[in-house]
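[1] output the structure for:
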Amino acid sequence: MKKKLRILLISSLFLVILIGCIVKFYRAEDRPKVVVVLKDFNSEYWEITKAGVEKGFRDFEVDGKVIAPKDGTVESQRDMLENVLKEKPDVLIVSPTSPDRIIPVLEKFIKTNIPVLLLDTYDPWKDKTAYIGTDNLNLGRIAGELLASHLQPGDEAALIGGDIPVIGKRIEGAKMSLEAAGIKIATEKVGLSDHAEITKKAMETILRDDPDVKGIITTNDIVAVDALKVIKDHGLKIPVIGADGIIKMIKLIEDGTLTDTVAQNPYDMGYLSIETALKVIKGEDVKKNIDTGVDVISQDNAKLKLDFLKGLLK
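    Next up, the predicted model:
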């Protein structure tokens, strides 16, 4: 009798496990499929974006994956997108490395009725379902206002821009605010690659040719950190405003080297892109432009931001 009971219990347990596996399998099969293609995983910014995407996958029960080319080149991203097209996801989310060269591939997704969301990098491409990211003109305006708050009318400022698609809007917004505050634009050095030596050389040139410069705005934090090293080497204390809010930049604020900066919200970009993708799959209306906002980081909130980012990247 005991033997039969034991066999019955084992059989029941096996049946419960089998049913659970079947339910789990079908639940996974029924989940919406979303693929996210970023520019690379070689920078903290994209690692933070990836963390937001993966949190979205979990919270919204999406069968998703987030990928990026190892070398970060346009060619590699194009090849990667061609392979994703064969997988036929329900929605594609992409941060195009170079919109002009990537959009012809994205048109193929549209032809096969796969909606495309642009993440982080805006382009006026008419066939996108939505753009999720920063209003870069507004980011530039806020950066300009922040720098102007540390200067006096008549002071000179310099603008340094990395080699990124959105640079034009950030520079435009910064110039609007600086000029409105009476700050003179002494020089612009734009289209620079994010290599430390190139940034340092540009900053050396600015300090040599425009010694009266009282403040710097850069279009990303990698450039900002490298520019600041040159300023420190010259024994100067000049405010530098970045754009991304990476850990190195926030530490400079926490230790008092800088007073403040502006920051995008890559984590929110990633998370909201998945939420938006799910709405698209369900047939709900979504905004064409979803602004993920701009934060001002100062000593008042630097530690809180730093703890949050360290928790994401540990």
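[2] all contacts plus neighbour counts: C-alpha atoms, from now on.
    Fine.
[3] can you give me the buried ones in stretch 249-263?
    Neighbour counts over stretch 249-263 (16 or more other CA atoms under 10 Å) mark 249-254, 257-263 as buried.
[4] over to stretch 208-215?
    Of the residues in stretch 208-215, those buried under the neighbour-count criterion (16+ other CA under 10 Å) are 213, 214, 215.
[5] looking at the residues you listed, which is nearest residue 289?
    If you rank the buried residues of stretch 208-215 by distance to residue 289 using CA to CA, residue 215 comes first, at 31.8 Å.
[6] need the residues that contact the strand or helix carrying that closest one.
    Taking DSSP states H and E as the definition, residue 215 sits inside strand 213-218. For strand 213-218, the surrounding residues in contact (CA atoms under 8 Å, 6 or more residues apart in numbering) are 143-144, 147, 151, 155-162, 174, 186, 206-207, 224, 238-243.
[7] I'd like to know which elements the helix or strand that comes right after it is packed against.
    Where DSSP H and E defines the elements, the next helix or strand beyond strand 213-218 is helix 221-233. For helix 221-233, the elements it packs on are strand 156-162, helix 196-209, strand 240-241, helix 247-254, judged by 3 or more CA pairs under 8 Å, 6 or more residues apart in numbering; DSSP states H and E.
[8] please provide the structure for the following sequence as well, for comparison with the first:
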Amino acid sequence: KKSETLLSNYKKPDGSLSIDGIFTPNESTAFAVLRVLQDNGWAGKVRFVGFDASENLVKGLASGQIDALVVQDPINMGYLGVKTIVAHIKGQPVEKRIDTGVRVATKENMDSPEMKDVLHPDLSQWLKP
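    Sure, this is the predicted structure:
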């Protein structure tokens, strides 16, 4: 609802938006904005960059309703988190900030092996009973 209210402030008399682009900083706001854009017929008519990925956001990317997704690698984030805490417990020095890396997924590169790994991570190899 808040995304709809926010975007309604930029609605022109003809029903289109008076802005050129939107950036959302996380998955939940990206999905909320995508829904508002879809519901109002604005999807694909304004540049839209989201952050993180979910099934719905990846579908939006594939259909051209989202121009790009800034995505993180959850496997690498988990690995670096565990590695850092183990080093800390052992009394070893650790970095104050650790860049876990991001990638920018677009409709054009989303099917590359590198992007598939972060857009559709195969968690089965890591989550064994």
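[9] quick TM-score on the pair, please.
    The TM-score (TM-score structural alignment, normalised by the length of the second structure) is 0.72; 116 aligned residues with a CA RMSD of 2.6 Å.
[10] and the furthest pair within the buried residues of stretch 249-263 of the first structure?
    Most distant of those, by CA to CA, are 257 and 263, 16.9 Å apart.
[11] sorry, back to before: got TSV for the buried residues of stretch 249-263 of the first structure, with distance to residue 63 of the first structure too?
    Shown next, in TSV, are these (distance: CA to CA, whole Å):
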residue	distance to residue 63 of the first structure
249	34
250	34
251	36
252	39
253	39
254	39
257	44
258	42
259	42
260	39
261	37
262	34
263	30
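[12] which one of those residues is nearest to residue 78 of the first structure?
    Distance from residue 78 of the first structure was checked for each of those by CA to CA. The minimum falls on residue 263, at 28.9 Å.
[13] need the contact list for the equivalent of the closest one over in the second structure.
    With TM-score structural alignment as the criterion, residue 263 of the first structure lines up with residue 71 in the second structure. Under the criterion of CA under 8 Å, 6+ apart, the neighbours of residue 71 of the second structure are 51, 52, 53, 102, 103, 104, 105, 118, 119.
[14] recalculate using a threshold of 10 Å.
    26-27, 50-54, 101-105, 115, 118-119 (CA atoms under 10 Å, 6 or more residues apart in numbering).
[15] quick one, what contacts residue 172 of the first structure?
    Applying CA under 10 Å, 6+ apart, we find residue 172 of the first structure in contact with 136, 137, 138, 139, 140, 141, 144.
[16] which SSE is it in?
    For residue 172 of the first structure, the element it lies in under DSSP H and E is helix 167-180.
[17] and the contacts of the helix or strand following that helix?
    Using DSSP H and E, the helix or strand that follows helix 167-180 of the first structure in sequence is strand 184-192. Taking CA under 10 Å, 6+ apart as the criterion, the residues outside strand 184-192 of the first structure that touch it are 153-165, 167-168, 171, 174-175, 178-179, 198-199, 202-203, 205-206, 209-219, 223.
[18] which residues of the second structure does strand 184-192 of the first structure align to?
    Aligned using TM-score structural alignment, strand 184-192 of the first structure spans no residues in the second structure.
[19] on that earlier part again, ok, and the closest non-adjacent residue to the match of residue 263 of the first structure?
    Spatial nearest neighbour of residue 71 of the second structure, excluding adjacent residues (CA to CA, 6 or more residues apart in numbering): residue 52 at 4.6 Å.
[20] tell me which residue of the first structure lines up with the one you found.
    Match for residue 52 of the second structure (TM-score structural alignment): residue 244.
[21] kindly report the same for residue 7 of the second structure.
    When the first structure is aligned by TM-score structural alignment, the residue opposite residue 7 of the second structure is residue 203.
[22] ok, its match - contacts?
    158, 160, 189, 197, 209, 216, 223, 226-231.
[23] trace residue 281 of the first structure over to the second structure, please.
    Mapped onto the second structure by TM-score structural alignment, residue 281 of the first structure lines up with residue 89.
[24] and that match, how far is that from residue 54 of the second structure?
    Here the distance between residue 89 of the second structure and residue 54 of the second structure works out to 34 Å (CA to CA, to the nearest Å).
[25] from the neighbour counts alone, determine which of these two ranks first.
    More crowded of residue 89 of the second structure and residue 54, by other CA atoms under 10 Å: residue 54, with 16 against 9.
[26] would you mind confirming that residue 48 of the second structure makes contact with residue 69?
    Yes - with contact taken as CA atoms under 10 Å, residue 48 of the second structure and residue 69 are classed as touching, separated by 8.7 Å.
[27] state the distance from the residue nearest the centre of the second structure to residue 79 of the second structure.
    Residue closest to the average C-alpha location in the second structure (CA atoms, centre = their mean): residue 52, at 2.1 Å. Remark: distance between residue 52 of the second structure and residue 79 of the second structure (CA to CA) = 18 Å.
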